[in-house]
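Participant: model this:
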Amino acid sequence: MSGNASRPEGVGRGMRHDQITDDQIAAFIDSDARERQVPEETQRLRDAEEMLTKRDPLAALKFLEPLLRDHPDHPDVQLTAARAYFKSAQLNKALALAEKMVEANPADFYARRLLGRTLERLNRADEARGHLRMIDEIAAE
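Facilitator: From the prediction side, this is the model:
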């Protein structure tokens, strides 16, 4: 971007803040948002997260497939995929990712909770208990 190409009409360099109207500010924000693009990977991750909020984990996994292939070790990809696997009852896949995340970052308590809950759903309560107890103890502090 160069010059005044992205500025709304009537807004120039050197203007004082009290000379700019609310409409000019809104136009500037809107024009900037239209020009702003995020990488495809970021958009796919956002779309997957949106599908999870809409309770459609299988659709989320469709968005995540290329990310899992191309960025399998990215923590956000792993977490979103593990949540989608958990919510779609693909528990062994959820377990594998949750274990990988906890191993990489033992202080990631969301991943640890997901690991504990996945173990519970797999009827491995004894293993789950240790992970969930650790989270509860830290939350109580």
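
Participant: switch to C-alpha atoms for all contacts and neighbour counts from now on
Facilitator: OK.

Participant: number of residues surrounding residue 138?
Facilitator: Neighbour count of residue 138, defined by other CA atoms under 10 Å: 9.

Participant: quick one: secondary structure of it?
Facilitator: helix (DSSP: H, G, I helix; E, B strand; the rest coil).

Participant: any idea how far it lies from residue 84?
Facilitator: 26 Å (CA to CA, to the nearest Å).

Participant: and what of residue 76?
Facilitator: 12 Å.

Participant: higher neighbour count, those two?
Facilitator: Set residue 76 next to residue 84 and count neighbours by other CA under 10 Å: residue 84 wins out with 27 against 13.

Participant: now do the contacts for that one.
Facilitator: 52, 57-58, 60-61, 94 (CA atoms under 8 Å, 6 or more residues apart in numbering).

Participant: what do you get for residue 117?
Facilitator: 128, 132.

Participant: check residue 47 too.
Facilitator: Counted by CA under 8 Å, 6+ apart, residue 47 has contacts 60, 63.

Participant: repeat that for 7 Å
Facilitator: residue 63 (CA atoms under 7 Å, 6 or more residues apart in numbering).

Participant: I'd like the structure of this one too, to check against the first:
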Amino acid sequence: MKTLFILLFVFSISFTSFSYAQTQTSIEQGLFISVQSELRNSDGQLISFLESSKFTDIDVPALYNFLDFEASVGNDPIVTIDDQQFQVIQRTMTMIFDSDTVTGSTILSDNIDGKEVLLARFAHDGFPVVSGDSLKSTWTFVRLI
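Facilitator: I've put the predicted structure just below:
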């Protein structure tokens, strides 16, 4: 019994090293981000839907550069709230899986000087995917201008 208790204790402690600090953006800070992840099988049936505005990784300076570029190529609306102007930028990316795997996060990255740079990551419990499944991620950014 004592050995079982020790094993359970060690097992429970081992998961504390995998907990993630989360950052939530807010409109008061000038930038709000949310992401919706929609997993569908090859028949188009909804398998999973996740949404979050909390992120485990976020590179704010690189993200602002990304948003500046995206705003220059899009026709993104500007809204006024309490005499402040905000730009709403929404982008959707779809990925079709070609092999069975498990995905545990939704990632937004950019190619900067030939190097893949992580801009934001939403870590979640994950879900298994099979070949032919598609993951559509819709990112919404609201920034003060």
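
Participant: give me the TM-score for this pair.
Facilitator: Here the TM-score for the pair of chains, by TM-score structural alignment, normalised by the length of the first structure, is 0.22; 56 aligned residues with a CA RMSD of 5.2 Å.

Participant: narrow the contacts of residue 84 of the first structure to those in helices?
Facilitator: 52, 57-58, 60-61, 94 (DSSP state H).

Participant: list just the nearest of those residues to residue 45 of the first structure.
Facilitator: Of all these, residue 45 of the first structure sits closest to residue 60, with 8.5 Å by CA to CA.

Participant: check the burial of the closest one by counting its neighbours.
Facilitator: 27.

Participant: what sits closest to it if chain neighbours are left out?
Facilitator: residue 48 (4.0 Å; CA to CA, 6 or more residues apart in numbering).

Participant: the one you found is in contact with residue 66, isn't it?
Facilitator: No: counting by CA atoms under 7 Å, residue 48 of the first structure stays clear of residue 66, with 11.6 Å between them.

Participant: re earlier: reformat the ones in helices among the contacts of residue 84 of the first structure as CSV; add distance to residue 116 of the first structure.
Facilitator: Supplementary listing: these in CSV, determined by distance: CA to CA, whole Å:
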residue, distance to residue 116 of the first structure
52, 20
57, 19
58, 22
60, 22
61, 22
94, 11
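
Participant: out of the residues you listed, which is nearest to residue 29 of the first structure?
Facilitator: Nearest member of those to residue 29 of the first structure, counting by CA to CA, is residue 52, at 28.9 Å.

Participant: which residue sits closest to that closest one, ignoring its sequence neighbours?
Facilitator: Nearest to residue 52 of the first structure is residue 60, by CA to CA, 6+ apart, at 6.2 Å.

Participant: relative to residue 46 of the first structure, how far out is the one you found?
Facilitator: 9 Å.

Participant: before we move on, back to that, and residue 48 and residue 66 of the first structure? Which one has more around it.
Facilitator: Taking neighbours as other CA under 10 Å, residue 48 of the first structure and residue 66 compare with residue 48 leading, 25 against 13.

Participant: look up which helix or strand the more buried one falls in, please.
Facilitator: Per DSSP states H and E, residue 48 of the first structure falls inside helix 40-53.

Participant: check residue 134 of the first structure too.
Facilitator: With DSSP H and E as criterion, residue 134 of the first structure is part of helix 125-140.
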